[in-house]
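> just to be clear, the model below is a prediction. Sequence and coordinates:
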Amino acid sequence: MKNLLFLVFISLTAYANEGAVKPADRPAKKIKNLTVMTYNIHHCNPPSAGTKIDVEAIANVIKKEKPDFVALQEVDVNTERSGKGLNQARELARLTGMNFFFSKAIDHQGGDYGVAVLSRFPILDSTRFALPVDATVGGEPRTLAAVTVEIAKGKKIIFASTHLDLKEANRLSQSELIVRHFAKSSLPLILGGDFNALADSKVIRFLDENFVRSCQDCAPTIPVKNPNRAIDFILFKPESAFKTVSTTVIDEQYASDHLPVIVKLQVK
């Protein structure tokens, strides 16, 4: 498939492991449950606040839920609109006391724009890769950020964040690449993201064949006022690794234009 010529795998560690690492982050002998969030943060710009950047508002939403992992989308690093010198991924990690990894998708206003991961656990390894965009279709370059962590002694998992394109043709090829890439791994995987696709779309149906979605009748995540569609999901594999305890969409209408999703997983 010629659009895969766009694919470039790049290991990127410069943005990893710069969040706070506390003694409590050390892996326990056993862990029963994980709390996972996915959140499109709209570059920390509350839609009702004009051009204001409010990183603390996003951090407060995260801190209230006390997640072990957060998949972030629409993250600015050193852009003009968010303030040169402001790495939103790093700042959110600092404010929440977590570790982070940022994956750039595009150049934007003199800085970088992409997705990120926050982790309560120390990050052992981190990888970014570009997702394909068909030149005949067009679209914005997209990316995926993945980290490997040890959640309990001897028990490693991968946690990843992504944001798929607005065009379905690209979303399909991007989803296919994600499935192929992680098929090679023997580690359990949790993937959070803004998939820009409804539950009955070709993209989500395809992903459902390869992952377990935390909810089937998922509550809507956008718009924040009177939400009417779900496009933000958390998936995992294999089915034998985790069991969904609950999936909740948080009614937080100020900080972003998406509602955050919180999933509690039982570790099998």
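Looks like it arrived, so ask away.
> only C-alpha atoms from now on, for both contacts and neighbour counts.
OK.
> which residue packs closest to Leu34, ignoring adjacent ones?
Excluding its sequence neighbours, the residue lying closest to Leu34 (C-alpha to C-alpha, 6 or more residues apart in numbering) is Leu265, at 5.1 Å.
> so which strand or helix has the one you found?
Leu265 is part of strand 261-267, with elements assigned from DSSP states H and E.
> that strand packs against which elements?
Packing partners of strand 261-267 (3 or more C-alpha pairs under 8 Å, 6 or more residues apart in numbering; DSSP states H and E): strand 33-40, strand 232-237, strand 242-249.
> and Lys104, how close does it get to Lys264?
Going from Lys104 to Lys264 by C-alpha to C-alpha, to the nearest Å gives 28 Å.
> more neighbours, these two?
A count of neighbours by other C-alpha atoms under 10 Å puts Lys104 above the other of Lys104 and Lys264, at 24 against 20.
> wouldn't that one be in contact with Thr127 here?
No: taking contacts as C-alpha atoms under 8 Å, Lys104 lies outside contact range of Thr127: 11.2 Å.
> tell me which of the helices and strands packed on strand 261-267 lies nearest to Glu140.
Nearest of these to Glu140, taken as C-alpha to C-alpha: strand 33-40 at 16.4 Å.
> one more to weigh against that first structure:
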Amino acid sequence: MKKILLGILLLCVIPIYAQETVKVITFNVRSFEPDFDTKPYADLLKGEQADFICLNEVENRSSRQQKNGKFRDVVQELALNLHMFGTFGYSYNLSNKQGEYPEANYKYCMNELYGNAILSRYPIMNVISKQLPRPKGSADQRSVIAADVLLPSGKTIRIISTHLDHIGGQLEQAKVITSDEITSSNLPTILTGDMNQGVGSSVINQYLTRYERMDNDNGTYMGVSKIDFIFGSKGQWYLQSCKVLERFLNQKELSDHCPVLSILQLK
């Protein structure tokens, strides 16, 4: 009888333990160029069975992505292919890439969008999307998106996806991301993205004031430079494993960045 009860208890505990181990991918998809077909990206990623997929360089509902004259929500398209929930974070309107016109002009635009996205295996309870500082000398308007997600165990965690500028302003942008507005002091948080800065830089060190590395040092940009990262909020996660995935599918290049996959366990 005691053995039976012990077996029942183990069956109850094991699923909860498993639900607090999450598999996270960060991937700069380069606007799904050149043919804007999301299916190869789904085919590349679906075998990994990730809980969260964080995307950068997401061009959404743009004119050049149209199919049969209709705008496409490629984020939801990819999410549907992977049986996940999806949310998009706006950086700028493609009609105003240089920022010469007031952002207010584009407040209600549904098309020509550019930014980041988060796909989640579990329900998304809340989303924060914020444009980041664009100091003089930086190239593009950047943003960060944070999604609060309810795990099957009943715990809520925060997933963040961002893409910092490739020319300047990265430190100013990182300081906003590590502020209490974006980095929750109450929720275990995972931060991902293309940081356009390497290990040991002031930007990565800024992240390390509130986060710990949850990846490895293997090259991600063209498989050489390490600029795509996964972090976990300090003292709240264990890193089980990390690997850099292929950026090719059937000899076709899907991006100039490799996806990074980490398995994290809540403490």
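Received, thanks. What you are looking at is a predicted structure, and each value in this text was computed from that prediction instead of being measured.
> the residue nearest to Leu34 of structure 1: what's it in contact with?
Applying C-alpha atoms under 8 Å, 6 or more residues apart in numbering to Leu265 of structure 1 gives the contacts 33-36, 242-246.
> which of those residues has the most neighbours?
Among the contacts of Leu265 of structure 1, Val36 has the most neighbours (other C-alpha under 10 Å), with 25 neighbours.
> which one in structure 2 is aligned with that one?
Residue correspondence to structure 2 (TM-score structural alignment): Val36 of structure 1 is matched to Val24.
> in the stretch 101-250 of structure 1, which spans are strands?
For the stretch 101-250 of structure 1, strands defined by DSSP state E, counting those that start in this stretch occupy the ranges 111-119, 123-131, 142-152, 155-163, 189-194, 212-213, 232-237, 242-249.
> buried deepest among these, which one?
For the strands of the stretch 101-250 of structure 1, average neighbour numbers computed from mean count of other C-alpha atoms under 10 Å are highest in strand 111-119, which has a mean of 27.
> measure the closest residue to Ile262 of structure 1 other than its chain neighbours to Ile106 of structure 1 for me?
Excluding its sequence neighbours, the residue lying closest to Ile262 of structure 1 (C-alpha to C-alpha, 6+ apart) is Met37, at 4.5 Å. For Met37 of structure 1, the distance to Ile106 of structure 1 equals 24 Å [C-alpha to C-alpha].
> coming back round to it: closest to Glu56 of structure 1 among the contacts of Leu265 of structure 1?
Val36 (19.5 Å).
> give the contact list for that closest one.
67-70, 262-265.
> swap the cut-off to 6 Å and go again
Contacts of Val36 of structure 1 were listed using C-alpha atoms under 6 Å, 6 or more residues apart in numbering, and they are 67-70, 262-263.
> report the buried members of the residues you listed.
When the contacts of Val36 of structure 1 are checked for burial by 16 or more other C-alpha atoms under 10 Å, the buried set is 67-70, 262-263.
> now these in a markdown table, with distance to Ala28 of structure 1?
Output for these, formatted as a markdown table (distance: C-alpha to C-alpha, whole Å):
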| residue | distance to Ala28 of structure 1 |
| --- | --- |
| Pro67 | 17 |
| Asp68 | 13 |
| Phe69 | 16 |
| Val70 | 20 |
| Ile262 | 23 |
| Val263 | 21 |
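> name the nearest of those relative to Ala93 of structure 1.
Val70 (10.2 Å).
> that closest one matches what in structure 2?
Using TM-score structural alignment, the equivalent of Val70 of structure 1 in structure 2 is Ile53.
> name the element that match belongs to?
strand 52-60.
> still on that earlier bit, what's the strand holding Leu265 of structure 1 aligned against in structure 2?
Using TM-score structural alignment, strand 261-267 of structure 1 lines up with residues 260-266 of structure 2.
> about what we covered before: can you redo the helices and strands packed on strand 261-267 of structure 1 as CSV with distance to Asn196 of structure 1?
CSV is the format used below for those (distance: least, C-alpha to C-alpha, whole Å):
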stretch, distance to Asn196 of structure 1
strand 33-40, 11
strand 232-237, 7
strand 242-249, 16
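> among those strands, which is nearest Ile123 of structure 1?
With C-alpha to C-alpha as the criterion, Ile123 of structure 1 lies closest to strand 33-40 of these, at 15.7 Å.
> now that closest one, how far from the centre of its chain.
With C-alpha atoms, centre = their mean, to the nearest Å as the basis, strand 33-40 of structure 1 stands 9 Å off its chain's centre.
> do stretch 163-177 of structure 2 as well
Its chain's C-alpha centre and that of stretch 163-177 of structure 2 lie 16 Å apart, by C-alpha atoms, centre = their mean.
> swap in stretch 177-197 of structure 1?
Centroid separation for stretch 177-197 of structure 1 versus its chain: 11 Å, with C-alpha atoms, centre = their mean.
> stretch 80-91 of structure 1 too?
18 Å.
> give me the buried positions along that stretch.
81-82, 86-91.
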